[in-house]
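[1] A predicted structure for the sequence below; I have some questions about it.
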Amino acid sequence: MNAELPSMRVEDKLYYNRYLVDVGRPHVKVRAHATPSPQLLALLKACPARCYELNDKGQVEVTVDGCIECGTCRIIAGPTGDIEWSYPRGGYGVLFKFG
């Protein structure tokens, strides 16, 4: 028998993760920019946790609450210097649950 597994949206799966936010010490920062580079704009769609958004001025901002620390932003925008990324301090960041 080949029973189909129920489908689940990424957003629903991310709901099960828990985060301990290190207030005032974000592990990802977007460098100041007047207009976003193509790499920063790519993060709007590439980040699986949707942590990157455009603000009212058309600049890319990051909200680290909910970051799954996958490294996608490091690969896309890290080499260009558009973001600063470091590991969260011990005990902070994402706590994966249920695999």
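    Arrived safely, thanks for sending.
[2] make it CA atoms for all contacts and neighbour counts henceforth
    Noted.
[3] Name the surrounding residues that touch stretch 60-69.
    Defining contact as Cα atoms under 8 Å, 6 or more residues apart in numbering, one finds that stretch 60-69 is touched by 18-19, 21, 26-30, 36, 40-41, 49, 51-55, 93-94.
[4] Please identify the buried residues of it?
    60-62, 64-69 (16 or more other Cα atoms under 10 Å).
[5] How many neighbouring residues does the residue lying closest to Tyr16 once chain neighbours are set aside have?
    Closest residue to Tyr16 apart from its sequence neighbours, by Cα to Cα, 6 or more residues apart in numbering: Lys97 at 6.1 Å. Applying other Cα atoms under 10 Å, we find 11 residues neighbouring Lys97.
[6] I'd assumed Lys97 was in a strand, is it?
    No - per DSSP: H, G, I helix; E, B strand; the rest coil, Lys97 lies outside any strand segment and is coil.
[7] if we can go back for a sec, buried members of the contacts of stretch 60-69 into PyMOL, please.
    Only the buried entries of these go into this PyMOL selection, using 16+ other Cα under 10 Å:
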select buried, resi 19+21+26+27+28+29+30+36+40+41+49+51+52+53+93+94
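[8] try this one side by side with the last:
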Amino acid sequence: MADPTGPTAGSAPIEIKRRLGTLRTVTDSKEHAHITVKPPICAQCPHSFCTFVCPAKCYERIDGRLVFRYEDCVECGACDIACDQGSVTWNLPRGPYGVKYAYG
């Protein structure tokens, strides 16, 4: 049986930025970011689950260092659930900031 989550015959995978293209965000300042991470904890993390579970690819390992871009977050909370090291602090964004979903 073919993988139901894989691309169909003759199609190419769609980049995540394009898939999330209908979302709009109103980004708050870094001082009021709804997600913060603790770099010293991330530096010691043996597996970096956050880099695998984030659908918006906000987390990336570059030269052994975790780089986090809160501006691209879709507020799913997956990173908070997946981080077993206690590095991620996730709060709802202050109003009127955050994701603006397009319905219909």
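    Right, received. Where do you want to start? Everything numeric in this text was worked out from a predicted model, so none of it was measured.
[9] Out of the contacts of stretch 60-69 of the first structure, list just those in strands.
    Among the contacts of stretch 60-69 of the first structure, DSSP state E puts 18-19, 28-30, 52-54, 93-94 in strands.
[10] can you name the two of those that are farthest apart?
    The largest separation in those, counting by Cα to Cα, is between Arg18 and Leu54 at 24.7 Å.
[11] from the buried residues of stretch 60-69 of the first structure, which is closest to Glu11 of the first structure?
    Set against Glu11 of the first structure, the nearest of the buried residues of stretch 60-69 of the first structure by Cα to Cα is Gly66 (10.9 Å).
[12] and the closest one, what pairs with it in the second structure?
    Under the alignment (TM-score structural alignment), Gly66 of the first structure maps onto Asp72 of the second structure.
[13] roughly how far apart are that match and Tyr59 of the second structure?
    According to Cα to Cα, to the nearest Å, Asp72 of the second structure and Tyr59 of the second structure sit 10 Å apart.
[14] thinking again about what came up before, what's the match for the residue nearest to Tyr16 of the first structure in the second structure?
    By TM-score structural alignment, Lys97 of the first structure lines up with Ala102.
[15] pretty sure its match is in contact with Thr22, am I right?
    Yes - between Ala102 of the second structure and Thr22 there is a contact under Cα atoms under 8 Å: 6.2 Å.
[16] hey, where'd the helices end up in the second structure?
    Taking DSSP state H, the helices of the second structure run over residues 16-19, 39-44, 50-53, 78-82.
[17] Reformat those as CSV; add distance to Arg94 of the second structure.
    Shown next, in CSV, are the helices of the second structure (distance: least, Cα to Cα, whole Å):
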stretch, distance to Arg94 of the second structure
helix 16-19, 24
helix 39-44, 23
helix 50-53, 23
helix 78-82, 18
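[18] For Pro93 of the second structure, which of the ones you listed is the nearest?
    Among the helices of the second structure, the nearest to Pro93 of the second structure by Cα to Cα is helix 78-82 (14.4 Å).
[19] Quick one: distance of stretch 64-72 of the first structure to the chain centre.
    4 Å (Cα atoms, centre = their mean, to the nearest Å).
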